[in-house]
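1. Mind looking at a prediction? Sequence and model below.
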Amino acid sequence: MLRRAGRAAVLAVVVLAALSGAVAAFDSDALTQVDVETDSTTLNVDVGADGNASWEVVYRIQLDDENRTAAFEDLAQDVASDPATYRGTFRDRMERTVAAAENATGREMSVRNVSVETRRESQPQGEYGLLVYRFAWTDFAAVDGDTVEVGDAIDQFFLDGGTTLSVSWPADYAAESVSPDADVTNENEVVWQGQRDFDAGQPRVVLVPEDQAGSGGGAGDGGDGADGGDGTTGDGTSLQFVLLLALGAMLVASAVWLFVRESGMSTPLDGDDGTAGAAPAEDSGDAPDTGADDEPDGPPAELLSNEERVLRLLEDSGGRMKQKAVAEQLDWTAAKTSQVVGDLRDEDKLDSFRLGRENVLTLPDVELEPSGPDDEE
C-alpha cells in the first residue's frame, strides 16, 4: 500500500521536474511506473511583487470504477498516516529542479514550506480524487525596480495534453506583456493549456504596477496606454497603418520565398542537413546535372509537426535511430521526446525496442541490417 502511494508521489515530482526543464537527472520511463494513474495536472503559480511564488501542483484522478477508487483511498490513507515521507521526497526532487533553474538564471533560489494533502472533488464529469502539493519558490521571478518578469526559471516549458499552467499576480499589478498568447486571460491571471511546447524565451509574463500599465505603450487596458482611444498608438501613429505595414512585410517575404522556390534556387530552408543555402559548387563539366537537388525533400522542418519531424529524422537515418539521438538532434528535452514518441507509437507509426539501456526507434515494416557496436551514438 505504501509502495503504491510512494510511487504516485514520485510521479508528481518527476512530472514537475520534467516540465521545468531539469530532466537530465530523471528517467522518463518512470512516468508510467505508477499504480494510481492521473487524468490531469494543474500547475498554479501565484507570483508576488518580490519575485517569490507560491506553487500548487494538483493531480486529478477520476474515480470512475472500483479499482481506481480503491487505489486513491489507499493513497489518501498513506499520505494521512505518513505525510513527512511524501513532503521529503517531493522537497528533495524539487530542490534539484530549482538548483537547475538557479544555474540558468543566476539568481539564488530555494524551496520552502512544502505540504501535501489529498481530497475529493465533485465535477460535472464525475467524482475526482486530488493529490495536492504546495510549496514556496523564492526568487522564482526576476525583479527590476517595480517590474516583475515571470518565466525565465521555467524557460521552454513543455505541457503534455493533460496539463494546465496558470500564472496569477497581485491585484495592484497588471500584465504589460504575455508571451505566447494565453488560452485564457483573466484580470490577474493567464492560463496555458497543453499540449503546448514553449519556445526559447517562453513563457513570459511582464508585470508592472497597475498605475503604470500602458503608460509606455505596453499591454494596458486601452485607456491611456497602447491604444489612445482614437485608433492611434501612444505616439499618435495609426494602428491601421501599423497593421498594414506588418501585413505588407509578410506578403513581400512570402512572395520572395515563392520566387526563390519556383526558380530552383537553394535557400536556408531546403533540407535539414545544413548544406543547403551554401554557395553552389562550380560546374566542372565532368558529370551531367541530374537535377536531383532541384526540388526540396518535403516541406521545411519548421512547417512540420513534432510527429512529422521525428518520422522524417527516422527516414533520413535509414529507419532506425536511438531515442536519445532524436532528442539531441531536435534539441528537445527527454520528456518532450518521450511524449511525441509515445503518440506515434500509439498510432502505430513507429516501433521501439530496448538495446541495453537505450530505447531504439524504428519505422514499421522496415528491414534493418543487424546493428553493430558502433551504430547510433
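-> All right, it came through fine.
2. When you work out contacts or count neighbours from here on, use the C-alpha atoms and nothing else.
-> Noted.
3. how about the strands in the stretch 1-150 of the chain?
-> Under the criterion DSSP state E, counting those that start in this stretch, the stretch 1-150 of the chain carries strands at the ranges 40-47, 53-62, 110-123, 126-138, 142-144, 147-150.
4. Turn these into CSV, including mean neighbour count and distance to Gly6.
-> Formatted as CSV, the entries for those read as follows, by neighbours: other CA atoms under 10 Å; distance: least, CA to CA, whole Å:
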stretch, mean neighbour count, distance to Gly6
strand 40-47, 20, 18
strand 53-62, 21, 14
strand 110-123, 15, 13
strand 126-138, 20, 12
strand 142-144, 16, 34
strand 147-150, 22, 32
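5. Quick one: closest of the ones you listed to Thr163.
-> Counting by CA to CA, Thr163 lies closest to strand 40-47 out of the strands of the stretch 1-150 of the chain; the figure is 4.6 Å.
6. which strands and helices sit next to that closest one?
-> strand 53-62, strand 163-168 (3 or more CA pairs under 8 Å, 6 or more residues apart in numbering; DSSP states H and E).
7. go again using 10 Å as the cut-off
-> Secondary structure elements in contact with strand 40-47, counted by 3 or more CA pairs under 10 Å, 6 or more residues apart in numbering; DSSP states H and E, are helix 2-19, strand 53-62, strand 126-138, strand 147-150, strand 163-168, strand 189-193.
8. put this beside the first:
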Amino acid sequence: MRIKPRSDGDARWNVSMQFALTDENETAAFERMGEDFENGNLNSGSVSLSAKTFRAIARQEQAATGRQMQIRNPQRNYFVSNDTGTLSLTFIWTNFTRVNGDRLYLHDVFLYNDGESTWLRSLSEKQTLVIEDPDGYRILDSNIGHNNGTISVSGSSESARPLPELLDVTYTEKDTSGPTENSFPYEYAAGFLALVGLTGAGVYAFLQRDDDDDELVVDSDPVDGQPVPPEPDPDDDPEPDLDLLSDEERVEHLLKQNGGRMKQATIVKETNWSNAKVSQLLSAMNESGRVDKLRIGRENLITLPGEDITDFDTDE
C-alpha cells in the first residue's frame, strides 16, 4: 500500500498485489484475470482488492473521526513486467488526515470509535506500507522513523503489533522564506556543488580567477554602437540533431522529453516509423536493459530503467 496525503487532507492511495509468473501459461492466465479486474468483472473472492472494501472502512472512519469521507475516482490497472504480474487499485480518500492550520495529523483515521481497536492491525511478511510526505510539507513529529519524509513499514516482528500504535505523524508546511541578507544560504550548497560538477573546468577556472577587475579587458566601444551579443553558454544543452542519432538514442531522447515513459503507440506516432520496426527495436532495447517494456491492459508502456509506474494512468 502506498499513501500520499495532500494539503487539503485528502490522500491518494495505491494498493497493489503482485504475482510470480513462471511460464507463458501463467502469464496468459494473469492477463485474462487482469482484464477482468480492469473491467470490474473479477470475482471478489478471487482477489481481495476492491474499492468496496475501502468504502466500507471510510464510512466507519467517518463516524469515528467526524470528518466527511469518500472513496473517489477508483481506477483499476494491471501490468506485466518480466516475470511479475501486478494488479493496482488507485483512489482518492477524502479527509484522510486531520487539518489544523498549517499542520496535518495522521493517526485517528486508523482507529475505530473506541479509540483503541483498528482496521489495519498488522502487515504480513510480504506486505509493505509506504506513506509519502505531502507536497510542500515536512514531518514535524513522528513516532516512527522515516527517510527524507517517507515512512516505510514492512511486515516484520515490529509491525506485528497494531499499526496505529506506531503511526502518529504530524506534518507542517515547509519554510519557504528566503535567507536573510547577511546569511549564507546553506540549503543551496548541494545545488552549487552539483553545478560545479556539471560545469567542470569552466567553473573551476572562473573560481580561480584573480578578483582584480583590472585584469579584465572589456571593449567599451561596440561596433556601430550596437551591444555585443553574449557568447553562448557552453553549458547549454542544445537540441540534438535527430538525423545524427541512432534509432535507440532517438527513443531514449523521446522518453526523456516525456517524463521517462511513453506508450508504444505514441512512439510510433512521434517517430513515424512502422509498428513492426518500433516493436522489434523496443524488444531489443528491453533485452539490453536500455528500456523497460511493460504490458498494461492492451497497451505497451515503455519506460527508462527504474522509472516508477505505480501511478500510471491509462488515459494519459
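-> Cool, the structure landed. Just so it is clear, the model here is predicted, and its values are computed rather than measured.
9. what's the TM-score for these two chains?
-> Once superposed, chain against chain, the TM-score is 0.46 (TM-score structural alignment, normalised by the length of the second structure); 164 aligned residues with a CA RMSD of 2.9 Å.
10. Dump the helices and strands packed on strand 40-47 of the first structure to JSON lines, plus distance to Ala335 of the first structure.
-> Conversion of those to JSON lines gives the following (distance: least, CA to CA, whole Å):
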{"stretch": "helix 2-19", "distance to Ala335 of the first structure": "6"}
{"stretch": "strand 53-62", "distance to Ala335 of the first structure": "18"}
{"stretch": "strand 126-138", "distance to Ala335 of the first structure": "21"}
{"stretch": "strand 147-150", "distance to Ala335 of the first structure": "22"}
{"stretch": "strand 163-168", "distance to Ala335 of the first structure": "13"}
{"stretch": "strand 189-193", "distance to Ala335 of the first structure": "17"}
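11. Can you say which of those is nearest to Ala70 of the first structure?
-> Nearest to Ala70 of the first structure among these is strand 126-138 (10.6 Å), distances taken as CA to CA.
12. Who are the packing partners of that closest one?
-> helix 2-19, strand 40-47, strand 53-62, helix 66-81, helix 83-105, strand 110-123.
13. Tell me which of the helices and strands packed on strand 40-47 of the first structure sits nearest to Thr337 of the first structure.
-> helix 2-19 (11.3 Å).
14. If you count neighbours, what's buried in the closest one?
-> The neighbour-count criterion (16 or more other CA atoms under 10 Å) identifies 4-19 as the buried residues of helix 2-19 of the first structure.
15. With respect to Val326 of the first structure, which of those is nearest?
-> Distance to Val326 of the first structure, by CA to CA, is smallest for Ala18 among the buried residues of helix 2-19 of the first structure, at 17.3 Å.
16. so that closest one touches Lys336, yeah?
-> Yes. Under the criterion of CA atoms under 10 Å, Ala18 of the first structure makes contact with Lys336 at 8.6 Å.
17. My read is that Val80 of the second structure contacts Ser88, right?
-> No. The pair Val80 of the second structure / Ser88 is not scored as a contact, 11.3 Å apart, by CA under 10 Å.
18. what do those two both touch?
-> With contacts taken as CA atoms under 10 Å, 6 or more residues apart in numbering, the residues that reach both Val80 of the second structure and Ser88 are 18, 34.
19. residues touching Tyr59 of the first structure, list them.
-> Neighbours of Tyr59 of the first structure in contact, by CA under 10 Å, 6+ apart: 8, 11-12, 37-43, 118, 128-133, 163.
20. For it, give its distance to Glu127 of the first structure.
-> Tyr59 of the first structure sits 13 Å away from Glu127 of the first structure, going by CA to CA, to the nearest Å.
21. next one: Asp343 of the first structure
-> Applying CA to CA, one obtains 28 Å for the distance of Asp343 of the first structure from Glu127 of the first structure.
22. circling back: how about the strands of the stretch 1-150 of the first structure, which one is nearest Leu159 of the first structure?
-> Distances from Leu159 of the first structure to each of those were compared using CA to CA; the minimum, 9.6 Å, belongs to strand 40-47.
23. could you check the angle strand 53-62 makes with that closest one?
-> Between strand 40-47 of the first structure and strand 53-62, the angle formed by their directions is 170 degrees, by axes from the mean of the first three to the mean of the last three CA atoms, to 10 degrees.
24. Need the three-state assignment for Glu31 of the second structure.
-> Counting by DSSP: H, G, I helix; E, B strand; the rest coil, the backbone at Glu31 of the second structure sits in helix.
25. Which residues are in contact with it?
-> Under the criterion of CA under 10 Å, 6+ apart, the neighbours of Glu31 of the second structure are 25, 37, 78-80, 85-87, 295-298.
26. again, but for Ala12 of the first structure
-> Taking CA under 10 Å, 6+ apart, one finds 31, 38, 41, 57-59, 90, 131-133 in contact with Ala12 of the first structure.
27. Mind doing that once more with 8 Å?
-> For Ala12 of the first structure, the contacting residues are 59, 90, by CA atoms under 8 Å, 6 or more residues apart in numbering.
28. how near is it to Phe259 of the first structure?
-> The spacing between Ala12 of the first structure and Phe259 of the first structure, counted by CA to CA, is 51 Å.
29. for Val326 of the first structure, same thing?
-> Summarising the geometry, the distance separating Val326 of the first structure from Phe259 of the first structure, computed by CA to CA, is 33 Å.
30. What of Arg354 of the first structure?
-> When CA to CA is the yardstick, Arg354 of the first structure and Phe259 of the first structure sit 47 Å from each other.
31. Could you do Thr118 of the first structure as well?
-> Here the distance between Thr118 of the first structure and Phe259 of the first structure works out to 61 Å (CA to CA).
32. Confirm Leu195 of the second structure sits in a helix?
-> Yes. Counting by three-state DSSP, Leu195 of the second structure is part of a helix.
33. ok, for Val278 of the second structure, nearest residue in space, not its chain neighbours?
-> In space, Val278 of the second structure comes closest to Val268 once its chain neighbours are excluded; the distance is 6.4 Å by CA to CA, 6 or more residues apart in numbering.
34. scratch that, Thr337 of the first structure
-> On the basis of CA to CA, 6+ apart, the spatially nearest residue to Thr337 of the first structure that is not a chain neighbour turns out to be Ala327, at 5.9 Å.
35. Val326 and Phe259 of the first structure - which one has more neighbours?
-> For the pair Val326 of the first structure and Phe259, the greater number of neighbours falls to Val326 (20 against 12), based on other CA atoms under 10 Å.
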